[in-house]
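J.: here you go, sequence then predicted model.
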Amino acid sequence: MEAKLISQIRCPAAPSSRQVCKQRCRPVYAVLARPAENLRLKLKPADNKAATSVYNDNWFDLLAINYLSQSVQAATGVKSMLSGYDGLVETAAMVSKKFDTKTQQELVIQALDRAIPKLILDMIRTLLPQSQFTREYFAAFTTVFFAWLMGPSEVRESELKGRREKNVVYVKKCRFLEQSSCVGMCTNLCKIPSQTFIKDALGMPVSMVPNFDDMSCEMIFGQDPPAPSDDPALNQPCYKLCRANQMHTVKSSG
């Protein structure tokens, strides 16, 4: 029913009271509207791209992204014509299709060795032996200088050896996982090689715990990762919209 405006006068109908009615009576307005359920807004389903995080990379971010991408390409022999983060993800996708999981992990470690001079790694390992200070320093450093790679993050606490430490990096929504939409690329090209590289090169054990439901992730410095057979992340089925569209476990290829 269309909305209509109805005017009614509430006063005695007798002619003798018309004069009084004009002074005392006021019009009463009523609005007839459509039923409430028919007034609900029909919103279009959100576009997948609209829900994707948008990053405004500055010159430093782009420099770091392209440098890492070139290091991975040099170590793996693949070539991407794209630049920026799209080029990094495309490079990772080509590596995941071309090599088995073990080779993928080894190639990423080689790329990280290329990207960071050994002299700097040795100096960090010597000056910052494992301690509460070092663990908390690594966590704070990661949130500040690696947002271009992982996305916004913050430092959180955990209990280690019976005491509370600020040794956890909580990534609110991993940029690499979100843009690749692939569990296998996350585990084989990020989680496992990063854990291995940081421990071997810097002497710092770290456990990366991705949450594939909300795409968040925790990096816990000072904690060894679980064995592959006990790590839930390595037995996680991939997303339905995964670009590789298959299961990604330790034994399967990404």
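T.: Ah, there it is. Computed from a predicted structure; not experimentally measured.
J.: going by C-alpha atoms from here, please, whenever you check contacts or count neighbours.
T.: Will do.
J.: show me where the stretch 151-254 of the chain has its helices.
T.: Across the stretch 151-254 of the chain, reading from the start of the chain, the helices by DSSP state H, counting those that start in this stretch fall at 175-180, 183-186, 192-202.
J.: and these: which comes nearest residue 167?
T.: When these are ranked by proximity to residue 167, the top entry is helix 192-202, at 14.4 Å, counting by CA to CA.
J.: which of the helices of the stretch 151-254 of the chain sits most buried?
T.: Ranked by mean neighbour count, the helices of the stretch 151-254 of the chain are led by helix 183-186 with a mean of 28 (mean count of other CA atoms under 10 Å).
J.: any idea how far the residue nearest the centre of the chain is from residue 137?
T.: With the centre of the chain defined as its mean C-alpha position, the nearest residue by CA atoms, centre = their mean is residue 173, 1.9 Å away. Note on residue 173: its distance to residue 137, by CA to CA, to the nearest Å, is 22 Å.
J.: same question for residue 174.
T.: Noted for residue 174: a distance of 21 Å to residue 137, by CA to CA.
J.: now residue 231: closest residue in space that isn't a chain neighbour?
T.: Leaving aside its sequence neighbours, residue 231 sits nearest to residue 225 (CA to CA, 6 or more residues apart in numbering; 7.9 Å).
J.: typo on my end, residue 7
T.: The shortest distance from residue 7 to any non-neighbouring residue, by CA to CA, 6+ apart, is to residue 29 (5.1 Å).
J.: show me where the stretch 1-150 of the chain has its strands.
T.: 4-9, 27-32 (DSSP state E, counting those that start in this stretch).
J.: spit out the contact partners of residue 187.
T.: With contact set as CA atoms under 8 Å, 6 or more residues apart in numbering, residue 187 has these partners: 233-234.
J.: try 6 Å this time
T.: Residue 187 makes contact with no residue under the criterion CA atoms under 6 Å, 6 or more residues apart in numbering.
J.: related to what we said a few turns ago, which residues sit in contact with the residue nearest to the centre of the chain?
T.: The contact partners of residue 173, by CA under 6 Å, 6+ apart, come to 215-216.
J.: okay, pairing it with this:
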Amino acid sequence: MALLLQVPPPTNVAFSYSSSPQSIPRARRVRCRVSDSSEVKFDEGASKSEYKPGVLDDFFMHSFRNKLVEEVGSDSEKPGYVGLIELVKLLLLKGRTRSETNDAAVRILKSLFPPLILELYKLLIAPIAQGKLAALMVARVTVLTCQWLMGPCKVNIIDLPNGESWDSGVFVEKCQYLEESKCVGVCIHTCKLPTQTFFKDYMGVPLLMEPNFKDHSCQFKFGVAPPEDDGNVSEPCLETCSIAGRRKLNPGECPMA
């Protein structure tokens, strides 16, 4: 869910505890495209980045967690990032449909921004140079503000469908959001799809996210629209998925995707 450009000061949240998670109907499955390394250009001589937490990271996490609590209706007893991921799983389990989960995640992203910021960005910045300036800007701000959520990442050059190349990509070397949640469904329905919708609909920037479930990397392509079949996934569940372990499923089947 990579996604914080500017966040308002944290506010006090009144917690109300929700009822037990509802059962989730199965969803239609189509293919989710995984990153094709041939489409992304890297500086082979560059050393692997190592992220050191900054002074604002606790603030970002606190703000994001407060919004999750408001949406879920209860808080986790676990502290830090582990508690955050537990809330994300509750968000996924709470939704009766995939659409409801995606809508809830988009609401959380919108709530992290001050009033009018999104509208002004979409109106004034997104149209410049056919969207290139807006795409370059959000790529850089994502790297500056979201490594606490995703782990080490860097801006890279991506190829657009029209043949142009922009340095509006963000490559996440090993996404800790996916590693900690250990769930394909959490990745797709609380991060990938809602984030793509948020940037396109509320900031005017097309975005394609391509998670790689084998090495846990993820390629962001700001300025590239998702394909039509980018809805749900038929990826197998991760072997370490705690949600799958509690359900009787066919081998390799992800219950949340």
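T.: Yes, it's here. These figures come from a predicted structure and were not determined experimentally.
J.: which among the helices of the stretch 151-254 of structure 1 is found nearest to residue 234 of structure 1?
T.: Ranking the helices of the stretch 151-254 of structure 1 by their distance to residue 234 of structure 1 (criterion: CA to CA) puts helix 183-186 first, at 8.3 Å.
J.: how close does the closest one sit to structure 2?
T.: Once the two models are superposed, helix 183-186 of structure 1 sits on average 0.4 Å from its counterpart in structure 2 (mean CA distance after the TM-score superposition for structure 1).
J.: quick revisit: can you list the helices of the stretch 151-254 of structure 1 in a markdown table and add distance to residue 217 of structure 1?
T.: Conversion of the helices of the stretch 151-254 of structure 1 to a markdown table gives the following (distance: least, CA to CA, whole Å):
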| stretch | distance to residue 217 of structure 1 |
| --- | --- |
| helix 175-180 | 10 |
| helix 183-186 | 11 |
| helix 192-202 | 13 |
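J.: burial of residue 139 of structure 1, as a residue count?
T.: For residue 139 of structure 1, the count of nearby residues is 23 (other CA atoms under 10 Å).
J.: is it true that it touches residue 167?
T.: Yes. Residue 139 of structure 1 sits in contact with residue 167 when judged by CA atoms under 6 Å, with a separation of 5.5 Å.
J.: residue 124 is in contact with residue 134 of structure 2, correct?
T.: No. With contact defined as CA under 6 Å, residue 134 of structure 2 does not count as touching residue 124 (9.5 Å).
J.: so which of those two has more stuff around it?
T.: When residue 134 of structure 2 and residue 124 are compared on other CA under 10 Å, the one with more neighbours turns out to be residue 134, at 24 against 11.
J.: aligned to that one, what sits in structure 1?
T.: When the structures are aligned by TM-score structural alignment, the residue of structure 1 matched to residue 134 of structure 2 is residue 134.
J.: who's in contact with its match?
T.: Listed by CA under 6 Å, 6+ apart, the contact partners of residue 134 of structure 1 are residue 128.
J.: what's the answer for residue 136 of structure 2, then?
T.: Remark: with contacts taken as CA under 6 Å, 6+ apart, residue 136 of structure 2 is in contact with residue 168.
J.: redo that, cut-off 8 Å
T.: 166-168, 222.
J.: and if you look at residue 67 of structure 1?
T.: By CA under 8 Å, 6+ apart, residue 67 of structure 1 lies in contact with residue 115.
J.: check residue 124 of structure 2 too.
T.: Contacts for residue 124 of structure 2 (CA under 8 Å, 6+ apart) come out as none.
J.: give the equivalent position in structure 1 for it.
T.: If you follow residue 124 of structure 2 across to structure 1 using TM-score structural alignment, you land on residue 127.
J.: from residue 202 of structure 1, how far out is that match?
T.: 10 Å.
J.: next: residue 192 of structure 1.
T.: Look at residue 192 of structure 1 and residue 202 of structure 1: by CA to CA, they are 15 Å apart.
J.: identify the contacts common to residue 139 and residue 167 of structure 1.
T.: 155, 221.
J.: residue 105 of structure 2: neighbouring residues, count only.
T.: Here the count is done by other CA under 10 Å, and residue 105 of structure 2 has 26 residues near it.
J.: no no, residue 114 of structure 2
T.: When counting by other CA under 10 Å, one arrives at 12 neighbours for residue 114 of structure 2.
J.: and it? What does it align with in structure 1?
T.: In structure 1, the residue equivalent to residue 114 of structure 2 is residue 117, according to TM-score structural alignment.
J.: can I assume residue 93 of structure 1 is in contact with residue 185?
T.: Yes. Taking CA atoms under 8 Å as the contact criterion, residue 93 of structure 1 and residue 185 are neighbours in contact, 7.3 Å apart.
J.: surely residue 221 of structure 2 and residue 165 touch.
T.: No. The pair residue 221 of structure 2 and residue 165 fails to qualify as a contact (CA under 8 Å) at a distance of 10.9 Å.
J.: from residue 61 of structure 2, how far off is residue 76 of structure 2?
T.: Distance, residue 76 of structure 2 to residue 61 of structure 2, using CA to CA: 14 Å.
J.: check residue 158 of structure 2 too.
T.: Between residue 158 of structure 2 and residue 61 of structure 2 the computed distance is 29 Å (CA to CA).
J.: so between those two, which is more surrounded?
T.: When residue 158 of structure 2 and residue 61 are compared on other CA under 10 Å, the one with more neighbours turns out to be residue 158, at 26 against 17.
J.: ok, residue 156 of structure 2 - contacts?
T.: Residue 156 of structure 2 makes contact with 40-42, 167-171, according to CA under 8 Å, 6+ apart.
J.: how about it: what's its closest non-neighbour residue?
T.: If the residues on either side of it in the chain are set aside, residue 156 of structure 2 comes closest to residue 169, at 4.9 Å by CA to CA, 6+ apart.
J.: contacts only, for that neighbour.
T.: Contact analysis of residue 169 of structure 2 by CA under 8 Å, 6+ apart lists 139, 155-158, 219-222.
J.: burial of residue 106 of structure 1, as a residue count?
T.: Here the count is done by other CA under 10 Å, and residue 106 of structure 1 has 18 residues near it.
J.: what range in structure 2 does stretch 30-50 of structure 1 sit on?
T.: Under TM-score structural alignment, stretch 30-50 of structure 1 corresponds to no residues of structure 2.
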